[in-house]
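Q: From the sequence below, what's the structure:
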Amino acid sequence: MTAQLLAVRGDITRLEVDAIVNAANSSLLGGGGVDGAIHRAAGPELLDECRRVGGCPTGEARLTAGYRLPARHVIHTVGPVWRGGAHREEELLAACYCNSLALAVQHGLHSLAFPCISTGIYGFPTDAAADIAVASVRGAVRDTAIEQVLFCCFSEADLLLYRRLLDL
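A: Have a look, this model is predicted:
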């Protein structure tokens, strides 16, 4: 079975999927952008669980409950800060997608949504990040029980970029 890969524009905190992916910082204790929005929407229980998890290194992923979100789970992953491209940023970004999907498979999840990881305050070039996201997900969902992956875009420009990459 081949997973359905789609690009959507909207609020990731409102998506009804098994898990949404949080572009978190290494503390997992909330922050700005999508991270802050997910923490606000999920409620204080998410912060309590994240404190118990104890952080996450760049490129890795951790799973928590979704609490007040429509999604049952949140997969937290820490994207790389763009420092010009010579510090393994591409490899670490690909690992975010692959490790998030591996965690989803491990926990029997079938649908998940990704934000545009590392392209906000972390400064990763949007085009390169989208290429890595789509290629990594296409490779990682092959021969898994993942049925649907959404790339949840904040801007119309990002949506058009992902749709072009997905040939939609």
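Q: use CA for all of it now, contacts and neighbours both
A: Noted.
Q: Test my guess that Ile132 contacts Ala95.
A: No: assessed by Cα atoms under 8 Å, Ile132 is found out of contact with Ala95, at 9.7 Å.
Q: Please provide the structure for the following sequence as well, for comparison with the first:
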Amino acid sequence: MAELVLIRGDITEQNVDAIVNAANTRLSGGGGVDGAIHRRGGPAILAECRRLRETTLRDGLPTGEAIATSAGDLPARWVIHTVGPVWTAAQDRSGLLAACYRESLRVADELGARTVAFPAISTGIYGWPIDDGAHIAVDTVRATATEVREIRFVLFGTAARRAFESAVE
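A: Here you go, the predicted structure:
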């Protein structure tokens, strides 16, 4: 079973095998974690994303799925891009959020990654309530069979850290 580690900090500074990017379906960079990863990782990541969009992902990366690129100038070896769902009270999309974590670990296993850093997927501009998002994240990675040995949740703020601490306990 993977060790769960909680860190308050910047995901782009994590020296791990793979960093998970809370991407948009177009894999085009953007705001939040996605923008930070693209800025710090440099143009190589965006170039690979564009090649994916021109070939295998012409319609974009579907919500809940994951795919990897190199990590460019980041200290990691790979970036695993996953598209989280936008939260809405009108529809339960928790299965899609859980799929982001499961699929990212599946891709990590395919790559041979043993250390993976996750952000709190969908809890930023996609509006997912942090307490619920933390429980889905922790419960999903605990229930997913993986060869990954260390799963880091790299959290931006104090509220996210508290929510993940509560979910781990």
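Q: any idea which element Phe151 of the first structure lies in?
A: Phe151 of the first structure belongs to strand 148-153 when elements are defined using DSSP states H and E.
Q: So what angle separates the directions of the next helix or strand after that strand and strand 148-153?
A: Next in sequence after strand 148-153 of the first structure, counting helices and strands by DSSP H and E, comes helix 156-165. On the basis of axes from the mean of the first three to the mean of the last three Cα atoms, to 10 degrees, helix 156-165 of the first structure is oriented at 140 degrees to strand 148-153.
Q: do you know how far the alignment partner in the first structure of Thr82 of the second structure is from Arg163 of the first structure?
A: In the first structure, the residue matched to Thr82 of the second structure (TM-score structural alignment) is Thr77. Between Thr77 of the first structure and Arg163 of the first structure the computed distance is 23 Å (Cα to Cα, to the nearest Å).
Q: Equivalent analysis for Pro57 of the first structure, please.
A: Distance, Pro57 of the first structure to Arg163 of the first structure, by Cα to Cα: 30 Å.
Q: hmm, back to that, out of Thr77 and Arg163 of the first structure, which sits in the busier spot?
A: Thr77 (29 against 16; other Cα atoms under 10 Å).
Q: Report all helices and strands that the helix or strand encompassing the more buried one contacts.
A: Using DSSP H and E, Thr77 of the first structure sits within strand 73-78. Judged by 3 or more Cα pairs under 8 Å, 6 or more residues apart in numbering; DSSP states H and E, the packing partners of strand 73-78 of the first structure are strand 19-24, strand 61-65, helix 89-106.
Q: returning to what we had before: who's in contact with the strand holding Phe151 of the first structure?
A: Counting by Cα atoms under 8 Å, 6 or more residues apart in numbering, strand 148-153 of the first structure makes contact with 3-12, 110-116, 159, 162, all of which sit outside it.
Q: corresponding residue for Met124 of the first structure in the second structure?
A: For residue 124 of the first structure the amino acid is Phe, not Met. Match for Phe124 of the first structure (TM-score structural alignment): Trp128.
Q: follow-up on the earlier one: ok, Ile132 and Ala95 of the first structure, which is more surrounded?
A: When Ile132 of the first structure is set against Ala95 and neighbours are counted by other Cα under 10 Å, the residue ahead is Ala95, at 23 against 18.
Q: That one touches Thr77, doesn't it?
A: No: between Ala95 of the first structure and Thr77 there is no contact under Cα under 8 Å: 9.2 Å.
Q: Glu65 of the second structure corresponds to which position in the first structure?
A: Matched by TM-score structural alignment, Glu65 of the second structure corresponds to Glu60 in the first structure.
Q: State the distance from the equivalent of Glu110 of the second structure over in the first structure to Arg72 of the first structure.
A: In the first structure, the residue paired with Glu110 of the second structure according to TM-score structural alignment is Gln106. Taking Cα to Cα as the measure, Gln106 of the first structure falls 15 Å from Arg72 of the first structure.
Q: what about the two, which has more around it?
A: The neighbour count for Gln106 of the first structure versus Arg72, taken as other Cα under 10 Å, is higher for Arg72 (16 against 9).
Q: Hmm, that one is touching Arg14, no?
A: No: here Arg72 of the first structure lies out of contact with Arg14, judged by Cα under 8 Å, at a distance of 11.6 Å.
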